[in-house]
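Colleague: pasting the sequence and the predicted coordinates here, then a few questions.
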Amino acid sequence: MQTIQDVMTRDVRTISPQDNVQRAAQMMDELNVGAIPVCDGDKLVGMITDRDITVRSTAAGQAPQSTRVADVMSTDVRTCTSNQTVDEVLGQMGDVQIRRVPVLDEQSHRMIGIVSLGDMATKHSAGIDHALDEISSPSTPDRTQTHH
């Protein structure tokens, strides 16, 4: 049974809650990722995604240079531990439709890695199809449609 430590990425770039949104966007561009863990020291305090930047910041008219990561990040972050099984974490990702989960050390609760659907797809094939189906299926928009 494969565990998360078998498939996770260990060298994770993080951003500080004090950094600005422009820096977060630049890091996403450099790393070619859509989400970056936010750490205060070695404590995970949130995740910032390209969608957080677009929807919470840009749409609200905030300037990317003066808006802090802390103001737009998601704080209810799903995490896993390195000794959980891949199947278990895949199931959780499918349930909440996320593609990346920070990995915490079970004892210290420090972030030691990140695991993505891609990591699991390339290193573990059972169960990935179901999670991909769950995540790829469009969810209903949370706004009421007005018809003219």
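Modeller: Everything's here; your move. Numbering: from 1, shown residues only.
Colleague: okay, CA-based contacts and neighbour counts for the rest of this
Modeller: Will do.
Colleague: closest to the centroid, which residue in this protein?
Modeller: Nearest to the mean C-alpha position of the chain, counting by C-alpha atoms, centre = their mean, stands Arg100 at 4.3 Å.
Colleague: give the contact list for that one.
Modeller: Contact analysis of Arg100 by C-alpha atoms under 8 Å, 6 or more residues apart in numbering lists Ala35, Met93, Ile114, Val115, Ser116, Leu117.
Colleague: try it again with 6 Å
Modeller: Val115, Ser116 (C-alpha atoms under 6 Å, 6 or more residues apart in numbering).
Colleague: what's the separation between it and Leu31?
Modeller: 14 Å (C-alpha to C-alpha, to the nearest Å).
Colleague: what are the ranges of the helices in this structure?
Modeller: For the chain, helices defined by DSSP state H occupy the ranges 4-7, 21-31, 50-51, 69-72, 86-96, 117-123, 128-136.
Colleague: reformat the ones you listed as CSV; add distance to Arg110 and mean neighbour count.
Modeller: Formatted as CSV, the helices of the chain follow (distance: least, C-alpha to C-alpha, whole Å; neighbours: other C-alpha atoms under 10 Å):
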stretch, distance to Arg110, mean neighbour count
helix 4-7, 14, 20
helix 21-31, 21, 17
helix 50-51, 24, 16
helix 69-72, 19, 21
helix 86-96, 18, 19
helix 117-123, 21, 16
helix 128-136, 26, 16
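Colleague: kindly tell me how buried the closest residue to Gly46 other than its chain neighbours is, as a neighbour count.
Modeller: Nearest residue to Gly46 in three dimensions, chain neighbours excluded: Thr75, at 4.4 Å (C-alpha to C-alpha, 6 or more residues apart in numbering). Using other C-alpha atoms under 10 Å, Thr75 has 13 other residues around it.
Colleague: here comes the other one, which I'd like you to weigh against the first:
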Amino acid sequence: MKKVRDVINRDVQTITRETLVGEIVSIMKEKRLGKLPVLDGDQIVGVVTRDDILVKQGKSPVPPVIAFWEIMIALPNSKGFKEKMKKFISFKAEDIMEKDFYTADIDADLEGVVSEMLDKGYNYALVLENEKLVGIVTKSDLINKCY
């Protein structure tokens, strides 16, 4: 039976509570990541996901839109949008992070971890060894390493 250690991605990028949203977006784009664990020292205190950036509690600014017949045109250069965007990118990770996250032990049975991820609605598991973050398992990791 496979264990979490068989599919773990050890190249996990982390951020701190103080990391600004602008920097988080840059990291996600540059490293092509959708999840960033937030650490306070060695302790995991949250996770920032793409969804947190895009839709978290309506904090993300949406450009004004003009409807013209059946066509909708976004106006991302409007002054109001630019001001909201400037404010948004100055938020810190702790302002938008999910404090509810799923962890799994590196030696856990993979089948049980995947079942629990699905049951709880998570698309990742932060992997711990001796209570320290050592990696992550995402749905992509599962597909790439199991099929």
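Modeller: Thanks, I have the structure now. Every value quoted in this text rests on a predicted model; they were computed, and no experiment measured them.
Colleague: rewinding a little: counterpart of the residue nearest to Gly46 of structure 1 over in structure 2?
Modeller: Counting by TM-score structural alignment, Thr75 of structure 1 lines up with Lys99 in structure 2.
Colleague: Asp95 of structure 1 now?
Modeller: Aligned partner of Asp95 of structure 1 by TM-score structural alignment: Asp119.
Colleague: whereabouts in structure 1 does the strand or helix carrying Ile73 of structure 2 align?
Modeller: In this structure, Ile73 of structure 2 sits in strand 71-74 according to DSSP states H and E. Mapping strand 71-74 of structure 2 onto structure 1 (TM-score structural alignment) gives no aligned residues.
Colleague: show me what that strand is packed against.
Modeller: strand 65-68 (3 or more C-alpha pairs under 6 Å, 6 or more residues apart in numbering; DSSP states H and E).
Colleague: summarise which helices and strands the strand it packs on is packed against.
Modeller: strand 71-74.
Colleague: any idea how far the strand it packs on is from the chain center?
Modeller: 29 Å (C-alpha atoms, centre = their mean, to the nearest Å).
Colleague: again, but for stretch 19-29 of structure 1
Modeller: For stretch 19-29 of structure 1, the distance from its own C-alpha centre to the chain's C-alpha centre is 15 Å (C-alpha atoms, centre = their mean).
Colleague: just stretch 36-44 of structure 1 next, same as before
Modeller: 12 Å.
Colleague: for stretch 127-141 of structure 2, same thing?
Modeller: The answer for stretch 127-141 of structure 2 is 14 Å, by C-alpha atoms, centre = their mean.
Colleague: in the strand holding Ile73 of structure 2, which residues are buried?
Modeller: Within strand 71-74 of structure 2, no residue counts as buried by 16 or more other C-alpha atoms under 10 Å.
Colleague: ok, stretch 10-18 of structure 1 next?
Modeller: Thr14, Ile15, Ser16, Pro17.
Colleague: report the spatially nearest residue to the second one, omitting neighbours in sequence.
Modeller: The shortest distance from Ile15 of structure 1 to any residue other than its chain neighbours is 4.9 Å, reached at Val38 (C-alpha to C-alpha, 6+ apart).
Colleague: just Asp100 of structure 2 next, same as before
Modeller: Gly46 is the one closest to Asp100 of structure 2 (C-alpha to C-alpha, 6+ apart), at 6.8 Å.
Colleague: dump the residue contacts of the one you found.
Modeller: Pro37, Val38, Met97, Glu98, Lys99 are the contacts of Gly46 of structure 2 under C-alpha under 6 Å, 6+ apart.
Colleague: can I get these in TSV with distance to Asn130 of structure 2?
Modeller: Output for those, formatted as TSV (distance: C-alpha to C-alpha, whole Å):
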residue	distance to Asn130 of structure 2
Pro37	17
Val38	18
Met97	24
Glu98	23
Lys99	21
